[in-house]
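Undergrad: got a predicted model here, sequence first, then my questions.
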Amino acid sequence: MSEATDRLAARMAALGQAGRHRAERRPTLGQIALDLRDADPMREVVRQGDTRLTRADMVDRALRLAGGLDRLGLTPGAAIAFQLPNWWEATIINLAAALTGYRVVPLLPIYRRAELTAILPTCGVEAIFIPPAGKVDYPGLVASLATPPKHVITVRGDGPLTFDALMDGPPAAPRLPDSRDAKLIIFTSGSTGAPKGVIHTHDSLDAVVRHAGRFWSLGDEDVLYVPSPIGHIGGSIYAFEFPWITGCRTVLEDQWDAERAVSRIAAEGATFMAGATPFLTALLSACRSSGTALPSLRRFICGGASVPPDLVRDALRAWPQAIVSRAYGSTEIPLACPGIRDRAAAEDHTDTDGELAVDHRLDDGEILLRGPQMFPGYLDPAHDAGAFTEDGFFRMGDLARIVEDRFVVITGRRKDIIIRKGENISPLEIENALLTHPHVDAVAVVGTPEPERGEMVVAFVVGNGPFGFDDMTRHLTAAGLARQKFPERLEHVEALPMNAVGKVQKPDLRKRAAELVAGTDGSL
C-alpha cells in the first residue's frame, strides 16, 4: 500500500474510535449490485446519450475495469479520481471501486491546476480518468502538475492509456470492502475557504439514499434526470447510488441546455429532477416557451443557492402534478432536508428549506445536525476542530429558524453575517427582498470593511431593466426592511460568480467590494 493509503486507513481507524459512524451496517453497493445482477440482469440502470446499461452490463464492465487497474499495480484502498462530464463511464468507475475496494475521488470539470495540486496529492490519487483534449486540455493540465498521478487514463479519446484498453483483459474477482471503509472522498466547493476533503463511507452514503428515497417514495417506476455534475455530492449520489439502492433508472445529461432538458424529460418519462436555482429558472422558462407542463415530472428539489420563494411558487403553478420545494444539506450531511413530502405542504411552505429529516437543534441561531447520513470526519483531522459538538452534532455554519417543529428556514451563513454599527445584518434577508423586484434577476449581498460603520453593505445585482440606487431604496422601504439593512452601494454586473452547482462565490464578491470601496478596479 502507498503512504497515502496507509494514512487514510489510520484515519478511518481513528474515526471509528471516535464513534462517528452513525449509519447502521448494511451490504455495500458492490454487494447490492451483485445480488441485483443475479436477480434481474437485464434491468436497465443508466442511460446517457445512446448508451443503455443494464445491471449485467455494468457489473461485467466494472469488474473488467477493476482487472485493468489491478494490472497497473493498484491495490485495494488505493484512491482513483475522475474529472469527467456526466458520462456513463463514470458510473463504471464508481462501481468498479465499490466491487473491489478502491476509493473514488470525484473532481469537478471546472477544477484547474490550483485545485488539482491541492487535492490529488492530499488523497494520494494513484490513477485519474480524464477526457481527451478539447476546449480544456485535460491531459496537458494533469501533465503540468508538480506531482501528477502515476496513471492517467483517457476516456473517449486516444492516449498512452485509455479507458477501453484498460478493460481489454480478464476481470477482477469481487473483493468487497468493509461497509465502514471510506468509499468516497469529495471536496467541498471552498466557498468559505480552502476546500476540505469530506470522507463518506459505504454506510453513510447508503443511509443518504435510503432516507431520501423513502421520503420521496422512489421506486422501480421512477426515472431520475441528472444534469447536476457528478463531481459534486448531489450529482454523484443521483448517478451512482440511487439506481442500485432504490431501483429507479438514471438518465445522465452531460451538457445542460434547458430546451434539451424539456425534450429529454418528456422522452424518458422522467419523474424526478434536482438542481440549483439556475437550473429551475431555465427549465421553467423553457417549459413556458414550449407550452408544456412536464406531465411525467412528479418532484423537483432545488438547493445549493438562494432559492426565492416566488420561484418555487411559479414552478408549482407551472407543474400542477409535481411537488416542488427547496431542499437543504451539505457535502457533509447530504439531503438533511430532502424537500417537502406532499404538494399541499409544499404550497403552504414555499418560504422554507424543507422538512428536517435528521436530529437537529439550534445553538445561538446556528443549526446543528446529526444523523446516519452524516460523514464521519474530514480527511485532514485538523478540519474536525470545532466542527462537531461533544455529543456528535455537526455545526452546519448556517443560521436558521425552525417552523412548526418540522420545517427549517435558513436565514444566512454565520460567516456571511454583516456587522454594521454593531448590528447583525443577514444578507439573505436583503437578497430575498430584492429578488421580488421585477427588474432583478439575481442578487448577492456582501459586507466589506469600512472604518466608520465597521462594514458597508454592498449589493451586486443582475438586472433586466432600470434599477438604480433610488429604485432599490424605495423597493426595500416598501418591503418593510429596517433602514439600517439597506445597502450603501449598488453594483450592476452581467453575472454573479458561481461554481458548477450554482452556488454564488461570495469570496470573489467580497474581494471586488473591498476594491470598489478602496477605489481600485474591482472587476470580477
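TA: Cool, the structure landed. Everything numeric in this text was worked out from a predicted model, so none of it was measured.
Undergrad: rest of the way, CA atoms for contacts and neighbours
TA: Will do.
Undergrad: so Leu297 versus His492, what's the distance?
TA: The spacing between Leu297 and His492, counted by CA to CA, to the nearest Å, is 36 Å.
Undergrad: same thing with Tyr138?
TA: 34 Å.
Undergrad: one step back: who has more neighbours out of Leu297 and His492?
TA: Leu297 (24 against 14; other CA atoms under 10 Å).
Undergrad: sec struct for that one, please.
TA: At Leu297, secondary structure determined by DSSP: H, G, I helix; E, B strand; the rest coil is coil.
Undergrad: the closest residue to it other than its chain neighbours - how many residues pack around it?
TA: Ranked by CA to CA, 6 or more residues apart in numbering and with sequence neighbours excluded, the top spatial neighbour of Leu297 is Thr271, at 4.1 Å. Thr271: 22 surrounding residues under other CA under 10 Å.
Undergrad: so which strand or helix has Ser9?
TA: That one is not Ser; residue 9 is Ala. Following DSSP states H and E, one finds Ala9 within helix 3-17.
Undergrad: what does that helix rub up against?
TA: 21, 77-79, 122-124, 181-182, 376-377, 379, 381 (CA atoms under 8 Å, 6 or more residues apart in numbering).
Undergrad: of those residues, buried ones?
TA: In these, burial by neighbour count holds for 21, 77-79, 123-124, 181-182, 376-377, 379, counting by 16 or more other CA atoms under 10 Å.
Undergrad: strands along the stretch 251-400 of the chain, start to end?
TA: For the stretch 251-400 of the chain, the strands defined by DSSP state E, counting those that start in this stretch occupy 272-275, 299-302, 323-326, 359-363, 366-370, 377-378, 394-403.
Undergrad: is it possible to get JSON lines of those strands that adds distance to Val443?
TA: Output for the strands of the stretch 251-400 of the chain, formatted as JSON lines (distance: least, CA to CA, whole Å):
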{"stretch": "strand 272-275", "distance to Val443": "18"}
{"stretch": "strand 299-302", "distance to Val443": "17"}
{"stretch": "strand 323-326", "distance to Val443": "18"}
{"stretch": "strand 359-363", "distance to Val443": "28"}
{"stretch": "strand 366-370", "distance to Val443": "24"}
{"stretch": "strand 377-378", "distance to Val443": "32"}
{"stretch": "strand 394-403", "distance to Val443": "19"}
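Undergrad: ranking those by burial, who's on top?
TA: For these, the largest average neighbour count (mean count of other CA atoms under 10 Å) is found in strand 323-326, namely a mean of 31.
Undergrad: also this one, for the comparison:
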Amino acid sequence: MTDGTIAGLLDEAARQRPNAPFLLGEDGADWTVADVARLSTAGAHWLAEVGVRPGMTVAWQLPAHPPAAVLMLALARAGVTQAPVLHLLRRREVAAAVEVGGADLLIVDETTRAEAPDGIPVLELPADFLAELAHRPNSESPFPAPTAHDPHWIYFTSGSTGLPKGVRHTDSTLLVAAAGYVAHLGLGDHPDDVGTLAFPIAHIGGIIYLTSMLIGGFPAVLVPKVDAATIADVLARRRVTISGSSPAFYQILLAAQLASGRDDPLIPTLRMLIGGGAPCPPELHEKIRKHLRVPVLHAYGMTEAPLTCVSKATDTDEQQIHSCGLPIPGARVRIAHSGEIELCGTNVTPGYVDAVQWAQTTTPDGWFRTGDCGYLRPDGRIVITGRIKDLIIRKGENISPDEIENELLAHPLIDDVAVVGLPDEERGELVCAVVKRSPAHRDVTLDEICAFLDRRGLMKQKWPERLVVVDEFPLTGLGKVAKKVLAEKISGGTGCPS
C-alpha cells in the first residue's frame, strides 16, 4: 500500500498484477484489476463532470453489482465522504440515512430510484455506466489525492430508537480490518481461490471484502440478489472456493444441498464458508460440515468495529465451532464486569456523526461498549452469548434467546428457529419459539420441544411457552432475522402448561 489509502492499494495491485481477474459477474462478464483501476479513475472524471466536488458527502444506494463496486472505488479517489445506503431500504429509511449523514447528493440506479426521497439532489447511474467509462481516455484523477486517516466514510447502523446512527470510518480503519481478515482466513493462499460478494455491497463488509480481494490477490463473483433456487448453481459454475455472508446464507446453501438428495457436494470447489453478522450456532456448524463438507470460519464485529475477531484457517475444529476467533492485529477486546464486550483499536470508528451519541456509547477511558455479552476463553478466542437488549426478562430472570436457539437447532425436526420474547401480563415476557417450516419433514410440536429441552437439561424456566411455525422469517437487509418485526407479526400460537 503506497500511501495507506484504498485508491493507493488498488493502483499498486494494478501495477503488480494488471491482468489478474478481479470483479466477476454472474453472467460471465469479468474485469481485471487493471480494468477496475482504470474504470474507477474514469469514474472520478464522471463524478467531477456531474458536479461532485471535494468536501461533499455523496450517498449512494445500489445493489452488489460491478457498477456499484466501481462507483465506490471512484468515490474513494474523489476527496469526498461517501455514505453507502443498503439497497433494500425504503424511501422513509433512505431519507433518515441521508439526513443523518448530511448528504449533498444521492446516487441511485433503476432498481433503487423509486426509493429516493424528496429534498436531496438525485443522480441516476447510466444503464451502461461501465461501458461509458471504458470509452473514456485514460488519464489521472481530477481530484486531490485522498488521505488515509480522514473520515471519508459514513455507514449506518440502527440505534435503540430505530433511527440510524452515522458511523464514521477512515481508509486506515477499513484496511486494518481487511488485512486482519485476509491474514486469519488465509484468503488467496490457494492459487485458484474465487470468492463471492453475496451480501449488500453498501454494508461495511462490502468495501472490506473488495479490499481483502486486493490484499489477498483473488477475484470474487458479485451477486446482486441471492436466489435460493439458483445460488448453488451460480457458485458451482463459477468454481467458487470461498463463499459466505451470514448464517442465513449458510442455511440457504445447506437447504439446497439437502434438497438435492445428492451425496456429493453441489459446489465441489468450495473449501470454506466465511462470514459474520449474527451468531452461528454449533449445530449449524456441524450440519454444514456433515452435508457441505466444509468448515465455517465465523467472525465477530460490527459497523463500529468491523471484523474485530476472526476465526483462523489453522484453528482446530473445536475452536472454529465454539468461538468467533481471535482479535485481529490492531484490535483489542475486554469484558466488563457486567459481561458486556468492550472494544478499542485501529479498526474502531473514530466516532459517530453525532458526537453526543458516541460519548454515550464509550467508557471514560475510551473503549466502545458493544451491547453484546460474551467472554474470552483461555486460548484468547471470543464467545458471544447474546445481545443485552435481546434478553428476555421472564418473571425477573434474564433469559438468552441464543442459548435456547442453539439447543433447538439440535432437534431433528427443526432446521431454523428464532426465539423471541412476547409481552405477557403475568410473566412480563414469555418465551416464544418461531420455527421455519421445512419441506423435508413434518412440523415439530411444542410438547416435543419441551420434552427435548428437558432431555438436554435446560431449566424449565427457559422452555418456550408458545410455538409458532412460519414459512419464512422477515429478514433485515443483511440477512439477519428481524426479530422485532417477527414478534410484532405473531398473533397466534399455543401455550404449554406452566
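TA: Yes, it's here. Here the structure is a predicted model, which means the values were calculated and not measured.
Undergrad: do you know the score for how well these two fit?
TA: Once superposed, chain against chain, the TM-score is 0.88 (TM-score structural alignment, normalised by the length of structure 2); 479 aligned residues with a CA RMSD of 2.7 Å.
Undergrad: re the thing from before, now, which of the contacts of helix 3-17 of structure 1 sits nearest Glu347 of structure 1?
TA: Of all those, Pro376 has the smallest distance to Glu347 of structure 1: 35.3 Å, by CA to CA.
Undergrad: residue in structure 2 matching the closest one?
TA: Under the alignment (TM-score structural alignment), Pro376 of structure 1 maps onto Pro350 of structure 2.
Undergrad: cool, and Glu452 of structure 1?
TA: Glu452 of structure 1 maps onto Glu426 in structure 2, by TM-score structural alignment.
Undergrad: so what's its match closest to, chain neighbours aside?
TA: The shortest distance from Glu426 of structure 2 to any non-neighbouring residue, by CA to CA, 6+ apart, is to Lys395 (8.0 Å).
Undergrad: still on that earlier bit, quickly name whichever of the buried ones among the contacts of helix 3-17 of structure 1 is closest to Gln484 of structure 1.
TA: Taking CA to CA as the measure, Gln484 of structure 1 lies nearest Gly377 of those, at 39.7 Å.
Undergrad: can you give me the distance of Arg15 of structure 2 to Thr41 of structure 2?
TA: Using CA to CA, we find Arg15 of structure 2 at a distance of 14 Å from Thr41 of structure 2.
Undergrad: neighbour-wise, which of the two wins?
TA: A count of neighbours by other CA under 10 Å puts Thr41 above the other of Arg15 of structure 2 and Thr41, at 29 against 12.
Undergrad: surely Ala33 of structure 1 touches Val59?
TA: Yes - using CA atoms under 8 Å, Ala33 of structure 1 is in contact with Val59, at 7.1 Å.
Undergrad: quick check: buried residues in the longest helix seen in structure 2?
TA: Assignment by DSSP state H gives helix 33-49 as the longest helix of structure 2. If you call a residue buried by 16+ other CA under 10 Å, then helix 33-49 of structure 2 has these buried ones: 33-48.
Undergrad: that one: what's the following helix or strand?
TA: strand 57-60.
Undergrad: and the helix or strand following that next one, how far from structure 1 on average?
TA: With elements assigned by DSSP H and E, the helix or strand that comes after strand 57-60 of structure 2 is helix 66-75. Average distance, helix 66-75 of structure 2 versus aligned residues of structure 1 after superposition (mean CA distance after the TM-score superposition for structure 1): 1.1 Å.
Undergrad: other SSEs contacting helix 66-75 of structure 2?
TA: In terms of contacts (3 or more CA pairs under 8 Å, 6 or more residues apart in numbering; DSSP states H and E), helix 66-75 of structure 2 is packed against strand 21-25, helix 33-49, strand 81-84.
Undergrad: mind listing what the nearest residue to Ala513 of structure 1 once chain neighbours are set aside touches?
TA: Nearest residue to Ala513 of structure 1, sequence neighbours excluded (CA to CA, 6+ apart): Thr448, at 6.2 Å. Counting by CA under 8 Å, 6+ apart, Thr448 of structure 1 makes contact with 455-458, 510, 513-514.
Undergrad: and in structure 2, which of these remain?
TA: Mapping those onto structure 2 (both residues aligned by TM-score structural alignment, their matches' CA atoms under 8 Å) leaves 455-458, 510 still in contact.
Undergrad: show me these that map onto helices.
TA: Per DSSP H, those map to helices at Arg510.
Undergrad: which residues touch the equivalent of the residue nearest to Leu297 of structure 1 over in structure 2?
TA: Matched by TM-score structural alignment, Thr271 of structure 1 corresponds to Thr241 in structure 2. Thr241 of structure 2 is in contact with 192-195, 269-272, counting by CA under 8 Å, 6+ apart.
Undergrad: likewise Ser285 of structure 1?
TA: Residues counted as contacts of Ser285 of structure 1 (CA under 8 Å, 6+ apart): none.
Undergrad: kindly report the same for Arg238 of structure 2.
TA: 194, 221.
Undergrad: that one and Ala305 of structure 2, how far apart?
TA: 32 Å.
Undergrad: over to Gln461 of structure 2?
TA: 35 Å.
Undergrad: who's more crowded, these two?
TA: Ala305 (26 against 14).
Undergrad: follow-up on the earlier one: and the residue nearest to Glu426 of structure 2, what's its match in structure 1?
TA: So Lys395 of structure 2 corresponds to Lys421, using TM-score structural alignment.
Undergrad: and the gap between its match and Ile32 of structure 1?
TA: 57 Å.
Undergrad: what about the two, which has more around it?
TA: Counted by other CA under 10 Å, Lys421 of structure 1 and Ile32 do not tie: Ile32 has more neighbours, with 16 against 12.
Undergrad: in structure 2, what stretch matches the one helix or strand the more buried one maps to?
TA: Using DSSP H and E, Ile32 of structure 1 falls within helix 29-39. Alignment of helix 29-39 of structure 1 against structure 2: residues 6-16, by TM-score structural alignment.
Undergrad: how close does the matching stretch sit to structure 1?
TA: Here the mean offset of stretch 6-16 of structure 2 against structure 1 after fitting is 2.2 Å, by mean CA distance after the TM-score superposition for structure 1.
Undergrad: mind checking how far that stretch is from the chain centre?
TA: Averaging C-alpha positions (CA atoms, centre = their mean, to the nearest Å) puts stretch 6-16 of structure 2 25 Å from its chain's average.
Undergrad: give me the buried positions along that stretch.
TA: Result for stretch 6-16 of structure 2 [16+ other CA under 10 Å]: buried residues 6-14.
Undergrad: redo those as a markdown table? Include distance to Ala451 of structure 2.
TA: Shown next, in a markdown table, are these (distance: CA to CA, whole Å):
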| residue | distance to Ala451 of structure 2 |
| --- | --- |
| Ile6 | 54 |
| Ala7 | 58 |
| Gly8 | 59 |
| Leu9 | 56 |
| Leu10 | 57 |
| Asp11 | 60 |
| Glu12 | 60 |
| Ala13 | 58 |
| Ala14 | 60 |
